[in-house]
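# How does the following fold in three dimensions:
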Amino acid sequence: MDQDSKNIAILNWVLTIFFGFIPGLVLYLVKTDDAYIKGHAIEALNWSITAIIGYAIATVLSFIVIGIFLFPVIGICHLIFCIMGAIAGSKGEDFKTPFAIRLIK
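Here you go, the predicted model:
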């Protein structure tokens, strides 16, 4: 794996912080020839979908006040897991996001 693949993996995770599932989906569809980038894109996409599901559940639960406390927890987890993914991408390692639902394999 070359430095360009590492840089794209880092960029994928950093953009996932701000744009959710879109960077992972774009890289998953465009960079099919590079297994390293595709692996990070799949992982970022799975985590983003899991976070969206978590936000939807928190929205429903906010009618009974519990969901209001879940929003910051999901946001902090999203930030931490994306930073962990970017660090793993810079080292050239694969990264499996904890708590992510593996919808895309």
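# CA atoms for contacts and neighbours, from now on please.
Fine.
# which helices and strands does the helix or strand hosting Ala88 pack with?
Using DSSP states H and E, Ala88 maps to helix 66-91. When contacts are defined as 3 or more Cα pairs under 8 Å, 6 or more residues apart in numbering; DSSP states H and E, helix 66-91 sits against helix 3-19, helix 35-61.
# just checking, what packs against the first one?
Just to be clear, that refers to helix 3-19. Using 3+ Cα pairs under 8 Å, 6+ apart, the elements in contact with helix 3-19 are helix 22-30, helix 35-61, helix 66-91.
# can you do 6 Å?
In terms of contacts (3 or more Cα pairs under 6 Å, 6 or more residues apart in numbering; DSSP states H and E), helix 3-19 is packed against helix 66-91.
# And the helix it packs on, what's buried?
Residues of helix 66-91 classed as buried: 67, 70-71, 74, 78-79, 81-90 (neighbour count, 16 or more other Cα atoms under 10 Å).
# Just give me the closest of the residues you listed to Asp33.
Nearest to Asp33 out of those is Gly89 (Cα to Cα; 17.2 Å).
# which residues sit in contact with that closest one?
Residues in contact with Gly89, defined by Cα atoms under 6 Å, 6 or more residues apart in numbering, are 6, 9-10.
# Looking at the chain, which residue reaches furthest from the middle?
In terms of distance from the mean C-alpha position of the chain, Ile64 ranks first, at 28.3 Å (Cα atoms, centre = their mean).
# so how far is Ser5 from that one?
The spacing between Ile64 and Ser5, counted by Cα to Cα, to the nearest Å, is 45 Å.
# structure for this one too, so we can compare:
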Amino acid sequence: MTEPQNTEPDNAGPPQDGNVPPYQQQPAFQPGQPQALSPRDERTWSLLAHIGTIVLGFIAPLIVLLVQGEKSPMVRAHSVESLNFQITVTIGYVVSSILMVVLIGFVTFFVIWAAALVFAILATIAASKGLPYKYPFALRLVK
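Coordinates of the predicted model:
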């Protein structure tokens, strides 16, 4: 017994009548070109650059900058701003640690921690709304 032969190819391309499905209408990925992010993705990555600092410190905005910074000016601006603030906070922690010898460091450490937490939350709220945010004090080391 012979099996019936299938006359249609397994991987038929777009229909010949010109009706191309929407997923095939998108431009192909080009290796040298970063793909643009949707507005929703921009807001998500931007807020991750700020809220991630509560757990990961300066590592969170650095990761966001390296992974998504080239794809969106908004994500780059938020991650650079957050990274600069976290570098400033880290310097403050080091100075506070040194000042713990004379006991004032315990107070400054807590003040820096509280300010970093409050400003990270405010920046996250602004980023979730798609608005720019500038920390009130930060060394602008990363451009």
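# Now the TM-score, please.
Overlay of the two chains. TM-score (TM-score structural alignment, normalised by the length of the first structure): 0.94; 105 aligned residues with a Cα RMSD of 1.1 Å.
# show me what contacts the corresponding residue of the first structure for Phe106 of the second structure?
Using TM-score structural alignment, the partner of Phe106 of the second structure in the first structure is Ile68. In this structure, Ile68 of the first structure makes contact with Ser62, judged by Cα under 6 Å, 6+ apart.
# what's in contact with stretch 128-136 of the second structure?
Counting by Cα under 6 Å, 6+ apart, 43, 47, 123 sit against stretch 128-136 of the second structure.
# The first structure: matching residues for that one?
Counting by TM-score structural alignment, stretch 128-136 of the second structure sits on residues 90-98 of the first structure.
# can you count the residues close to the counterpart of Ser5 of the first structure in the second structure?
Under the alignment (TM-score structural alignment), Ser5 of the first structure pairs with Glu42 in the second structure. Glu42 of the second structure: 24 surrounding residues under other Cα atoms under 10 Å.
# re the thing from before, I'd like the contacts of stretch 128-136 of the second structure laid out as TSV, including distance to Met74 of the second structure.
Below are the contacts of stretch 128-136 of the second structure laid out as TSV (distance: Cα to Cα, whole Å):
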residue	distance to Met74 of the second structure
Arg43	8
Leu47	11
Ala123	13
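# Return the residues in contact with the alignment partner in the second structure of Phe21 of the first structure.
Per TM-score structural alignment, the equivalent position to Phe21 of the first structure in the second structure is Phe58. Phe58 of the second structure sits next to 83, 86 when contact means Cα under 6 Å, 6+ apart.
# try it again with 8 Å
82-83, 86-87 (Cα atoms under 8 Å, 6 or more residues apart in numbering).
# ok, and these in the first structure?
Retained in the first structure: 82-83, 86-87, out of the contacts of Phe58 of the second structure (criterion both residues aligned by TM-score structural alignment, their matches' Cα atoms under 8 Å).
# Counting neighbours, which of the residues you listed comes out on top?
Going by other Cα under 10 Å, Ser82 tops those with 35 neighbours.
# Counterpart of that residue over in the first structure?
Alignment note (TM-score structural alignment): Ser82 of the second structure maps to Ala44 of the first structure.
# The closest residue to its match other than its chain neighbours and Thr16 of the first structure: what is the separation?
Residue nearest to Ala44 of the first structure in three dimensions, not counting chain neighbours: Gly24, with 5.6 Å by Cα to Cα, 6 or more residues apart in numbering. Distance, Gly24 of the first structure to Thr16 of the first structure, using Cα to Cα: 7 Å.
# Now for these two: what residues contact both?
The contact sets of Gly24 of the first structure and Thr16 overlap at Ala44 (Cα under 8 Å, 6+ apart).
# Please identify which of the two sits among more neighbours.
Gly24 (28 against 23).
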